[in-house]
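Engineer: Below is the sequence, then the predicted model.
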Amino acid sequence: MTKVLFVDDSRDTADALRDIASELGHISAVAYNGSSAVSTAASETFDVIFLDLMLPDGDGIDVCSEIRKGRSKSARIVALTGSNELIDRSQQCIDVWVLKPADMDEVERLLS
């Protein structure tokens, strides 16, 4: 069982991903902005974090860097982005890059 955090300012997207993960037997939570993602990941330990890079209150890479300072510092962080142009594989904070909309088979694979 994987403990997963979905971070996306689109509540529908975050909630849908959480519901899918829960149905697959994972413990899942959501955050709808960068500051709540950082505080949630600092107070709990997550195995995987799906992180939208375009958040209303901050850059996803900055949020990732802050998460790496907390209890979830060893989580596998999956960057979700709607643009190929935002994929920067030199960013060492991010473990996996996924182009939105995420394929559900890929999300399931990343949860295992």
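Structural biologist: Sure, I can see it.

Engineer: drop to CA atoms for contacts and neighbour counts, all remaining ones
Structural biologist: OK.

Engineer: Check the offset of the longest helix along the chain from the chain's centre.
Structural biologist: Counting residues, the longest helix found in the chain (DSSP state H) is helix 11-23. Mean-position distance between helix 11-23 and its chain equals 12 Å (CA atoms, centre = their mean, to the nearest Å).

Engineer: starting at the chain centroid, how far to the very next helix or strand once past that helix?
Structural biologist: The helix or strand immediately downstream of helix 11-23 is strand 27-31, counting by DSSP states H and E. Mean-position distance between strand 27-31 and its chain equals 9 Å (CA atoms, centre = their mean).

Engineer: ok, which stretches of this structure are strands?
Structural biologist: Ranges of strands within the chain are 3-7, 27-31, 48-52, 54-55, 58-59, 76-81, 96-99, based on DSSP state E.

Engineer: between these, which one is nearest to Ala37?
Structural biologist: Closest approach to Ala37 among those (CA to CA): strand 27-31, 5.2 Å.

Engineer: mind listing what the most centrally placed residue in the chain touches?
Structural biologist: Central residue of the chain (CA atoms, centre = their mean): Phe50, 1.7 Å from the mean position. By CA atoms under 8 Å, 6 or more residues apart in numbering, the contact set of Phe50 is 4-7, 77-80.

Engineer: again, 10 Å this time
Structural biologist: Phe50 is in contact with 4-8, 14, 17, 30, 75-80, 96-98, 107, 110-111, counting by CA atoms under 10 Å, 6 or more residues apart in numbering.

Engineer: hold the first one in mind and look at this next one:
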Amino acid sequence: MKILVVEDEQKLAGFMVQGLVQAGYLVQLSNNGAEALTKATSETFDLILLDLMLPGMTGIDVLKNLRTYKISIPVIIISALGGTSQIVEGLDLGAVDYIRKPFEWEELLARIRILQRKVFSSESTRIGVNDLVIDLMSRQITRNGKQIVLTGKEFALLEYLVRNTNRVVSKNQILENVWNMDFDPESNIVEVYMYQLRGKIDKGFEQPLIETVIGIGYKLKGTKSSL
């Protein structure tokens, strides 16, 4: 599940991103409404966690623009403006839930899980790429019927590759989307995790799925389908 966090309070934003990444989610962060709208219209997200009191373009403005562009990403409002007309307006504009600041972390995770169940109940949670099957809800992975056990971060990396099947993704894109890090030429974290993932996904199978595109990045190649 890929989540866009829209929060301008630096300390809270960092706490939310770190917690969501540790929970196994793919996370992007925007600290203002205009940037959040740009990300939401150019990338695919499963959920937006949206503060209302943002510099420049407010959260309400973001919601209005999302609906204007007919972008139906579920939105959970997270705001200190409890009981105000802005909350009602946000829900009327299509937000699916509201959490008041300060909030309990476990409550936020529970609300996200509830949303996941609602979304996945109306569509398949399983994606296939050739003989690889990944279940986004149960986090179970099999290849040619053989069960594969991944760590949380390995699963997040595989999910990102599956979402971009047959597209080359750069090291920078992987760092930003899986680790929520800026490019660091000294870091080899992507290479280390890609090596580990290949050892579990490709080792022992006749046809490798993960391909290195020299000088550019990586690609998961195959025929993608919903199961």
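Structural biologist: Right, received. Where do you want to start? If you're wondering where the values come from, they're calculated on a predicted model, not measured in any experiment.

Engineer: care to give me the TM-score?
Structural biologist: The TM-score (TM-score structural alignment, normalised by the length of structure 1) is 0.87; 109 aligned residues with a CA RMSD of 1.6 Å.

Engineer: how far away is the residue nearest to the centre of structure 1 from Asp15 of structure 1?
Structural biologist: 12 Å (CA to CA, to the nearest Å).

Engineer: Kindly report the same for Leu110 of structure 1.
Structural biologist: 17 Å.

Engineer: Who has more neighbours out of the two?
Structural biologist: Asp15 (19 against 13; other CA atoms under 10 Å).

Engineer: and the closest residue to that one other than its chain neighbours, what does it touch?
Structural biologist: Spatial nearest neighbour of Asp15 of structure 1, chain neighbours left out: Val30 (6.9 Å); criterion: CA to CA, 6 or more residues apart in numbering. Residues in contact with Val30 of structure 1 (CA under 10 Å, 6+ apart) are 4-9, 11, 13-18, 36-37, 40, 49-50.

Engineer: Recalculate using a threshold of 7 Å.
Structural biologist: 5-7, 14-15, 18 (CA atoms under 7 Å, 6 or more residues apart in numbering).

Engineer: export those to CSV and tack on distance to Ser65 of structure 1?
Structural biologist: Formatted as CSV, the contacts of Val30 of structure 1 follow (distance: CA to CA, whole Å):
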residue, distance to Ser65 of structure 1
Leu5, 16
Phe6, 16
Val7, 14
Ala14, 21
Asp15, 24
Arg18, 23
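
Engineer: Can you tell me which of those carry over to structure 2?
Structural biologist: Retained in structure 2 (both residues aligned by TM-score structural alignment, their matches' CA atoms under 7 Å) from these: 5-7.

Engineer: Helices along structure 2, start to end?
Structural biologist: Under the criterion DSSP H, structure 2 contains helices at 10-22, 33-42, 59-68, 85-92, 105-121, 152-163, 171-174, 189-201.

Engineer: Next one: the residue of structure 1 most remote from its centre from Lys100 of structure 1, what distance?
Structural biologist: Farthest-out residue of structure 1 from its mean C-alpha position, per CA atoms, centre = their mean: Glu85, at 18.6 Å. Glu85 of structure 1 sits 12 Å away from Lys100 of structure 1, going by CA to CA.

Engineer: And Leu53 of structure 1, by the same measure?
Structural biologist: 11 Å.

Engineer: Those two: who's more crowded?
Structural biologist: Comparing Leu53 of structure 1 with Lys100 by other CA under 10 Å, the one with more neighbours is Leu53, at 25 against 13.

Engineer: Lys100 of structure 1 contacts Ala79, doesn't it?
Structural biologist: No - with contact defined as CA atoms under 7 Å, Lys100 of structure 1 does not count as touching Ala79 (9.6 Å).

Engineer: quick one: contacts for the closest residue to Ile87 of structure 1 other than its chain neighbours?
Structural biologist: Nearest-residue entry for Ile87 of structure 1: Trp97, 6.8 Å, with adjacent residues in sequence omitted and distances by CA to CA, 6+ apart. For Trp97 of structure 1, the contacting residues are 78-80, 87, by CA under 7 Å, 6+ apart.

Engineer: do that again at 8 Å, thanks
Structural biologist: Trp97 of structure 1 touches 78-81, 87, 89, counting by CA under 8 Å, 6+ apart.

Engineer: Out of those residues, which comes closest to Glu44 of structure 1?
Structural biologist: Looking across the contacts of Trp97 of structure 1 and measuring by CA to CA, the closest to Glu44 of structure 1 is Val78, at 17.4 Å.
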